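J.: sharing a model prediction with you, sequence too.
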Amino acid sequence: MGPNADPEVDWECLRQCEKDLARGGAAGFTSRAALDSKYGKGNWRPLPRFVIWQEHSMKYRAIDNGRSAGHNSASSTKTRVHTAGHDLVVAVSHAVWLLRDQIAENFGHNVNLEGGIDDESAAYRWKPGADCDANVLIIAFWHPGTSSLRYMELFGHPFGLLGAVLNYNRGPEFQTAICRQLLSMLCVHYYDDNLTLGLSSERGSGQQTYNDLCGLLGVKLDRTKRTLMNPIFVYTGAVFDFGQLLPEGLVKVDAKNGRRESILSLVAEHRRSKWMSSGQASTLRGKCGFLGSQIHGKVLKQCERPLIARQYHDTVRSIGPVLDSALQFLECVLAKVKARQVQFGLQEALTIVYTDAMWEPGQPCGLGLVNHSPRRSKPLGLAAIVPDAVVRMLVPKDTQIGQAEVLAALLGPHNLPELYRNADILHFVDNQSALSGLIKGVSPKEDTAAILSVYTIMVAQLGSKVWYEFCESSANMSDGLSRDGLLDPVAKQFGIDAQYACLPTLPSFSHAPLVTLLSALSSSQCVLKICSA
């Protein structure tokens, strides 16, 4: 371990170490000889420290590299970290909305749900390490003033050690459990970020109670990061707007101000330099967390696997085709998926969708879809034949029914966007492979993954909220449309208004950039003009 190519980075690393000393979180700087004398030669192991620049906070963060030092590979865990994301916040708002009449009766009509944020100060550093681990909680860094390698013993948890994450998270979990089970508070946390939810009639007493509890437990909160109770608040990178929750049952969720631009800037820089480190992949995943929520259609899953591989497994830092495709997908998502609006208590019933595909060797591949929307008096059926050009783009195999079943799902948002826009949809599929892909949004098969990418973006862009379920082929209303087209007797029997639809001529699913695929979809002229009949 030697000096950095940029001396300012070494000076910043030194300042971070001095900050730990000033807080009382570490012993003074020491030497290898002193540590050999204290622990015995070969009986201690340091973590190399480096610093990274964080755009969102405009400051450096010290990272103690447990991965390269071997500490993380020597760790094992029996539990998993549990945190609360955006979906739970929306679920809580729905529960409050269901109680709106009782709330109005007891507290009046000018009451609303609010959220307040508290953040722990230097969260990892003040959580003590075990005495038996003192010989491995040692930091190594290059001291630019003495031009030598120096060491520092940490009293608290290093940021970059696998075991520190789980050990730290026990504290917030305990605090949240007390708030919920003993104090009957609406309280959730994401690592060191705590969100207190409560009615405006409570005048912030819930958040004050959480602060009092932290004081009793010795938990240090950063007062400069505290956000007082408000109907509009930022939690883990997303803005929640409860301003119209109780009067209208409306919740708005979007990325916080500047987050999309920040992510796009990072992605553009990575694609330009063709370079991404493990830490940079972690940073990008963290910034994109809001896209991984159910409320945003879990669109992050489409590109998360290459980012996870780069964060935890890759030994190279150059960006190859797979990771570049993931970054390109992120660019598409950020451009097309806007703020989500969740409307509770709508009078509109569920839209019921059935999709199916027919695959027989030597025969055209048929697709079928039935959409029973409350926006129409009659169910609408779509039948399509997959063009030979599209079939040739699929990965060659004995049967391509799984890919065809996912293509069938694409018929709906592509041809019937107005029946999908902001609709609550129950979608039935009779193929387990396709069902799994639609639920997860990802597939290990590159052609299926590409189709799912396009489908996921289109559904998210239309604001559709889709729940997928399995049904037997005998109960699938679209089965006949995929086989017999408009001659399907079931469609005629149940009065389904059947029409021919089509898929656009697309470039190779396996290799085409997402923008090319989306461009082909949006430029297609086969979108049906559906009236309200």
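T.: Perfect, thanks for sending it.
J.: going forward, measure contacts between C-alpha atoms and count neighbours the same way
T.: OK.
J.: how about the strands in the stretch 301-450 of the chain?
T.: Using DSSP state E, counting those that start in this stretch, the strands found in the stretch 301-450 of the chain span residues 340-343, 351-358, 366-372, 380-385, 424-429.
J.: pasting the second one now:
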Amino acid sequence: LVLCSALRPAQHASLAVSALGFDRAKEVLQHDSLEGGGEDWPNAYRSCPMSADESRACVVCWHHREWGVPAYQLYTGLLFGLPLAVTSFNRYSRFSEALGRRLLFLLVSLYFDDAHLTDWSSSKGSGQQAFRDLNEIMGSPFAEDKRQDMAPTGTFLGLDFDLSEISGDGTALKARQTEKVVELTGALRQSMEVIRAVLAMRPRRRVEVFPSEHCRFVAASDAAEDVPGEGTGGFLLVWRSGLPSREAFVAEVSPSVYSLFTPGDHKIAQLELSMVLYALTARPSRFRGARGVWYIDNVAALMCLIRGRSDSPDLERMANLIHVALFALQTWIYWEWIPSKSNWSDSISRLGWRDPWHRMHHFKCFPAYFPASLWRLPLRPVTLIFELL
């Protein structure tokens, strides 16, 4: 069973550039560009080929109305819901992927029935069409209505990609190499500040050989902004040791909090991410040395927590503060996405003190305030403050 990453378009682009060599790639990109496209098999399980012997393991049973007894029938395709069908079908998609790579020399990857191709715009979609023809010959044609024509932008596995600007890592330091200005830009100063703060902390990677005796916790946070500028938020903490073992917090989101963010109508991602910062400053002593899992339903905020950075100045600043705080407190958190309808902090984030769910489950409720003073400080002083909290 081989899984595919939603970052495959970027990996394809990186392979294409590496194959050319960086100097040659820069020349080619002056008059050509990379594009991505997508394909999808319709009724994928039912169209997956199967041998006659193996079909005996795929038997459909139902009550025959006319016969009045159970009826059995051999199925000629994979049964949806059969546990081993996932592995069997993945073998077929891997076979199609291998043929596209070896026979057509295409940058193509499949995740079960979803295919992504990366090719040069000068090919004018010929690679995608060749892959479609190949799969039709195999007896598994792609769905016409699910086709994504080759283009600089698109979507693969729910993640949007943009190949219109193939460059380095996109950071301020990398962009500086092609700039002709002599002064330090704000983005470059911020990057330097992060580097200096990290070097000053002298981080070390620790591996726990024996079972950890640190306090464990589970957390969930959420925010809402039905009206621009009038957001709400809250979070729930469950501690394995210490009292109270269940804590609920209602975040005070005042206009002064919004004034710290860059101008804009909607700030839901900022509010979602800020709940973590609210929590770390509300209970620093309990978070110190703790290990836990944190559930969050906003993908943009989740990616900031995982990567530690963002292209948004607000999210970038928030991510820096959170990771500095986690390092100072020696707190390890595994960030996990959760569907909005399953997020158990959704109710308190919207209803606040009137939320019945946290009372029903015996959470003790407290207010939480945004650490505006930390927002304005350099990262090194922020580290020292969290070490003393």
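T.: Here it is on my side, so go on. None of these values were measured; they are calculated from a predicted model.
J.: rewinding a little: can you lay out the strands of the stretch 301-450 of the first structure as TSV showing mean neighbour count and distance to R180 of the first structure?
T.: Output for those, formatted as TSV (neighbours: other CA atoms under 10 Å; distance: least, CA to CA, whole Å):
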stretch	mean neighbour count	distance to R180 of the first structure
strand 340-343	18	25
strand 351-358	26	36
strand 366-372	28	42
strand 380-385	25	47
strand 424-429	22	31
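J.: now these as JSON lines including distance to W53 of the first structure?
T.: Listed next are those as JSON lines, based on distance: least, CA to CA, whole Å:
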{"stretch": "strand 340-343", "distance to W53 of the first structure": "31"}
{"stretch": "strand 351-358", "distance to W53 of the first structure": "47"}
{"stretch": "strand 366-372", "distance to W53 of the first structure": "50"}
{"stretch": "strand 380-385", "distance to W53 of the first structure": "52"}
{"stretch": "strand 424-429", "distance to W53 of the first structure": "42"}
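J.: residue contacts, the residue lying closest to F29 of the first structure once chain neighbours are set aside?
T.: Spatial nearest neighbour of F29 of the first structure, excluding adjacent residues (CA to CA, 6 or more residues apart in numbering): M152 at 4.9 Å. By CA atoms under 8 Å, 6 or more residues apart in numbering, the residues touching M152 of the first structure are A26, A27, G28, F29, T30, I138, I139, A140.
J.: list only buried entries from those residues.
T.: A26, F29, I138, I139, A140 (16 or more other CA atoms under 10 Å).
J.: among those residues, which one lies nearest to D36 of the first structure?
T.: I138 (12.3 Å; CA to CA).
J.: aligned partner of the closest one in the second structure?
T.: In the second structure, no residue is equivalent to I138 of the first structure according to TM-score structural alignment.
J.: distance of I138 of the first structure from M152 of the first structure?
T.: Going from I138 of the first structure to M152 of the first structure by CA to CA, to the nearest Å gives 6 Å.
J.: list just the nearest of the buried ones among the contacts of M152 of the first structure to R483 of the first structure.
T.: I139 (66.8 Å).
J.: end to end on stretch 222-240 of the second structure, go ahead and measure it.
T.: For stretch 222-240 of the second structure, the separation between the terminal residues is 22 Å (CA to CA).
J.: to which residue of the first structure is S14 of the second structure aligned?
T.: Residue correspondence to the first structure (TM-score structural alignment): S14 of the second structure is left unmatched.
J.: three-state assignment of S14 of the second structure?
T.: helix (DSSP: H, G, I helix; E, B strand; the rest coil).
J.: tell me, how many residues neighbour it?
T.: 14 (other CA atoms under 10 Å).
J.: same question, the one 4 residues further on
T.: The number of residues packed around S18 of the second structure, counting by other CA under 10 Å, is 13.
J.: with L113 of the first structure instead?
T.: The local packing of L113 of the first structure (other CA under 10 Å) involves 24 other residues.
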